[in-house]
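*Asks:* Give the three-dimensional model of this entry:
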Amino acid sequence: MSIDYVLKIAGPMLEGAQMTVLLFFIAIIASLPLGFGLTILANSKSKPLSWFAHTYIYVVRGTPLLLQLLFICFGLPILPFVGKYLVLDRFVAACVGFILNYAAYFAEIFRGGLLAIDKGQYEAAQVLGLSRWQTTTKIIVPQMIRVALPAVANESITLVKDTALLYAVAVPELLYFAQTAVNRDFTIVPFFFAGVIYLLMAFVLTMFFKWLEKRFKFE
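*Replies:* Sure, this is the predicted structure:
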């Protein structure tokens, strides 16, 4: 493996990594609040809303992400009558798929965080005269985040790796350029290079979430 060859493939692969990072940030920023919203709906006293949230989470978590991406990219456009209005750019379709998928997983993580909070916290808030909004924002949510943070960190690292599924819907990302280089040059070096980039991204995320955990631990 020569330095010249590494420099030759580094440009296209780093360009693909930019697409990977972009998808990650779009998916994580949108799926976290959506997941929390689903948690609220799932715990709602309204049975239709609760049923909808639980059904959505069950269906999304029970089917492969790749299947969901293929359906959004290639299935929606061929639906009768409405299909022509649902034709999306491949990257946009992939973003929608990742957001909808990870929102369901984050919803379950947040639900677990809420279940870990002792009911006495709610009773103490009532005794102190706090409103429901104050109880939720000042007492419940901070504790829920502290409990859920390790699981959120793990799921975020999984999201980084799952971005490789963009390859299946013909979006040129990191793995796409690695595979192209392998097929062209008959060497597995690009795969190792891609692995190093994924590891670096996972390392940065791990350090970030460790910092967050320390911060919430001492607040």
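*Asks:* For the rest of this, base every contact and every neighbour count on C-alpha atoms.
*Replies:* Noted.
*Asks:* Buried residues, the helix ranked longest in the chain. List them.
*Replies:* For the chain, the longest helix by residue count, based on DSSP state H, is helix 3-42. For helix 3-42, a neighbour-count test (16 or more other Cα atoms under 10 Å) marks 9-10, 12-14, 16-17, 19-21, 23-24, 27-28, 30-32, 34-42 as buried.
*Asks:* orientation of the next helix or strand after it relative to helix 3-42 in degrees?
*Replies:* Downstream of helix 3-42, the next assigned helix or strand under DSSP states H and E is helix 47-62. Going by axes from the mean of the first three to the mean of the last three Cα atoms, to 10 degrees, helix 47-62 is angled at 150 degrees with respect to helix 3-42.
*Asks:* To check against the first, give me the structure of this:
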Amino acid sequence: MTAPNHTRIQAVRLRHTGRWCAAAVLIFLLVFLLQGWSANPRMRWATVGDYLFASVVLEGLGTTLMLTVLAMAIGIVGGVVLAVMRMSANPILANLGWLYVWVFRGTPLLVQLLFWYFLSAVVPKIGLGIPWGSTFVEFETNVLITQLTAAVLGLGLHEAAYMAEIVRAGITSVDEGQTEAAQTLGMTRRQTLRRIVLPQALRIIIPPTGNQSISMLKTTSLVFAIAVPELLTSIQGIYSRNFQQVPLLTVACLWYLVATSVLNVGQYYLERRFKRGASRDLPPTPVQRLRAALAAKQESPS
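*Replies:* Coordinates of the predicted model:
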């Protein structure tokens, strides 16, 4: 009986010629476009540098961030309430939740902003009291709903309609057996939702909520229609005087990119935190990878 002939197999690495050619072409086009854009004298980069940290621009950026935080807070809280209403066994609550989502998702955000801004034209006074009876407290609508208030209401209530569907999708993703098990243990519907369902649904809810937050940051630029001095409105006020539209819009784009990058980092670590219960081995963070690379470089012999 002859011994088997063991031959060593030599693995040949795939070359992926087409992939490298496509990458080279894309890199060339990117460098060409960036070089042409940066070397264009009409870009007036000196103007960009002069206004990048101007006080009026930074104040507008602060207003943009404030609008984003307030609108998302209203949107998240309202979205949770609306999602629970839509999933309620009470048909009145379920239909009211559906009606809200239908109205606020079906009309443009700009129209809603203008509606809140011009509300005083049809409702000059807002009061608290007995319906069809005496009024205890009364306010002028123009005093109560300012430009900033109209912006927050328009953005927040519009966002609540979208967050309601995101939260509802997260809740329905949790297995019904978990709810049944909680009810057999004597938990109420509210306790089951707060302790069992929502903590698990957050893994589904957080990624699209992060995307909505980034979208909201950019959507705040629509409040220029009601003259709220956010970032884009401040930029428009500057270039309406010096007629340097493109350099000033470049300033706005740079600050939007910085703000969205910060939100991206926050979303990354928040998603990572809520994945700990679903994944045993989480991939290392960029900081951990950098530390590992530096440690390996120090341990390697020179």
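*Asks:* if we can go back for a sec, run through the neighbouring helices and strands of the longest helix of the first structure.
*Replies:* helix 47-62, helix 90-115, helix 141-162, helix 174-185, helix 189-218 (3 or more Cα pairs under 8 Å, 6 or more residues apart in numbering; DSSP states H and E).
*Asks:* Now do the fourth one: which range of the second structure does it align onto?
*Replies:* In this case it means helix 174-185 of the first structure. Matched against the second structure by TM-score structural alignment, helix 174-185 of the first structure falls on residues 231-242.
*Asks:* Give me the mean distance between the matching stretch and the first structure.
*Replies:* Stretch 231-242 of the second structure, aligned to the first structure and superposed, deviates on average by 1.6 Å (mean Cα distance after the TM-score superposition for the first structure).
*Asks:* Check what contacts that stretch and list those residues.
*Replies:* For stretch 231-242 of the second structure, contacts defined as Cα atoms under 8 Å, 6 or more residues apart in numbering pick out 56-64, 221, 224, 227, 245, 248-249, 252.
*Asks:* same check, this time on stretch 202-212 of the second structure
*Replies:* Contacts for stretch 202-212 of the second structure (Cα under 8 Å, 6+ apart): 163, 166-167, 169-170, 173, 263-264, 267, 270-271, 274-275.
*Asks:* swap the cut-off to 6 Å and go again
*Replies:* Stretch 202-212 of the second structure is contacted by residues 167, 170, 267, 274 when judged by Cα atoms under 6 Å, 6 or more residues apart in numbering.
*Asks:* separation between the residue most central in space within the second structure and residue 293 of the second structure?
*Replies:* Nearest to the geometric centre of the second structure sits residue 213, at 1.6 Å (Cα atoms, centre = their mean). To residue 293 of the second structure, residue 213 of the second structure is 33 Å away according to Cα to Cα, to the nearest Å.
*Asks:* Ignoring the adjacent residues along the chain, who's closest to the counterpart of residue 100 of the second structure in the first structure?
*Replies:* By TM-score structural alignment, residue 100 of the second structure lines up with residue 56 in the first structure. Spatial nearest neighbour of residue 56 of the first structure, chain neighbours left out: residue 104 (7.4 Å); criterion: Cα to Cα, 6 or more residues apart in numbering.
*Asks:* The one you found matches what in the second structure?
*Replies:* Checking TM-score structural alignment: residue 104 of the first structure goes with residue 161.
*Asks:* That match: how many residues sit nearby?
*Replies:* Burial measure for residue 161 of the second structure: 27 neighbouring residues, criterion other Cα atoms under 10 Å.
*Asks:* just checking, it touches residue 101?
*Replies:* Yes. Residue 161 of the second structure lies in contact with residue 101 (Cα atoms under 6 Å); the separation is 4.7 Å.
*Asks:* before we move on, back to that, closest to residue 4 of the first structure out of the helices and strands packed on helix 3-42 of the first structure?
*Replies:* helix 189-218 (12.5 Å; Cα to Cα).
*Asks:* Tell me roughly how far that closest one lies from the second structure on average.
*Replies:* Using mean Cα distance after the TM-score superposition for the first structure, the mean distance for helix 189-218 of the first structure is 0.6 Å.
*Asks:* so how far is stretch 97-115 of the first structure from its chain's centroid?
*Replies:* Chain-centre distance of stretch 97-115 of the first structure: 9 Å, with Cα atoms, centre = their mean, to the nearest Å.
*Asks:* Any buried residues in it, and which?
*Replies:* 97-114.
*Asks:* swap in stretch 103-112 of the second structure?
*Replies:* Quick answer for stretch 103-112 of the second structure (16+ other Cα under 10 Å): 104, 105, 109, 110, 112.
*Asks:* For it, measure first residue to last.
*Replies:* From start residue to end residue, stretch 103-112 of the second structure stretches across 10 Å - Cα to Cα.
*Asks:* before we move on, back to that, deepest in the core, which of the helices and strands packed on helix 3-42 of the first structure is it.
*Replies:* helix 90-115 (a mean of 22; mean count of other Cα atoms under 10 Å).
*Asks:* mean offset of that helix relative to the second structure (after superposition)
*Replies:* Averaged out, helix 90-115 of the first structure is 0.8 Å away (mean Cα distance after the TM-score superposition for the first structure).
*Asks:* what do you get for stretch 25-37 of the first structure?
*Replies:* Stretch 25-37 of the first structure sits 1.2 Å off on average (mean Cα distance after the TM-score superposition for the first structure).
*Asks:* Adding distance to residue 35 of the second structure, write the contacts of stretch 202-212 of the second structure out as a markdown table.
*Replies:* Listed next are the contacts of stretch 202-212 of the second structure as a markdown table, based on distance: Cα to Cα, whole Å:
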| residue | distance to residue 35 of the second structure |
| --- | --- |
| 167 | 45 |
| 170 | 45 |
| 267 | 32 |
| 274 | 42 |
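*Asks:* Among these, which one lies nearest to residue 120 of the second structure?
*Replies:* Nearest to residue 120 of the second structure out of these is residue 167 (Cα to Cα; 33.2 Å).
*Asks:* Would you enumerate the residues in contact with the closest one?
*Replies:* So residue 167 of the second structure contacts residue 205 (Cα under 6 Å, 6+ apart).
*Asks:* separation between it and residue 161 of the second structure?
*Replies:* 10 Å.
*Asks:* Equivalent analysis for residue 206 of the second structure, please.
*Replies:* From residue 206 of the second structure to residue 161 of the second structure the distance is 16 Å (Cα to Cα).
*Asks:* before we move on, what about residue 256 of the second structure?
*Replies:* Taking Cα to Cα, one finds residue 256 of the second structure at 25 Å from residue 161 of the second structure.
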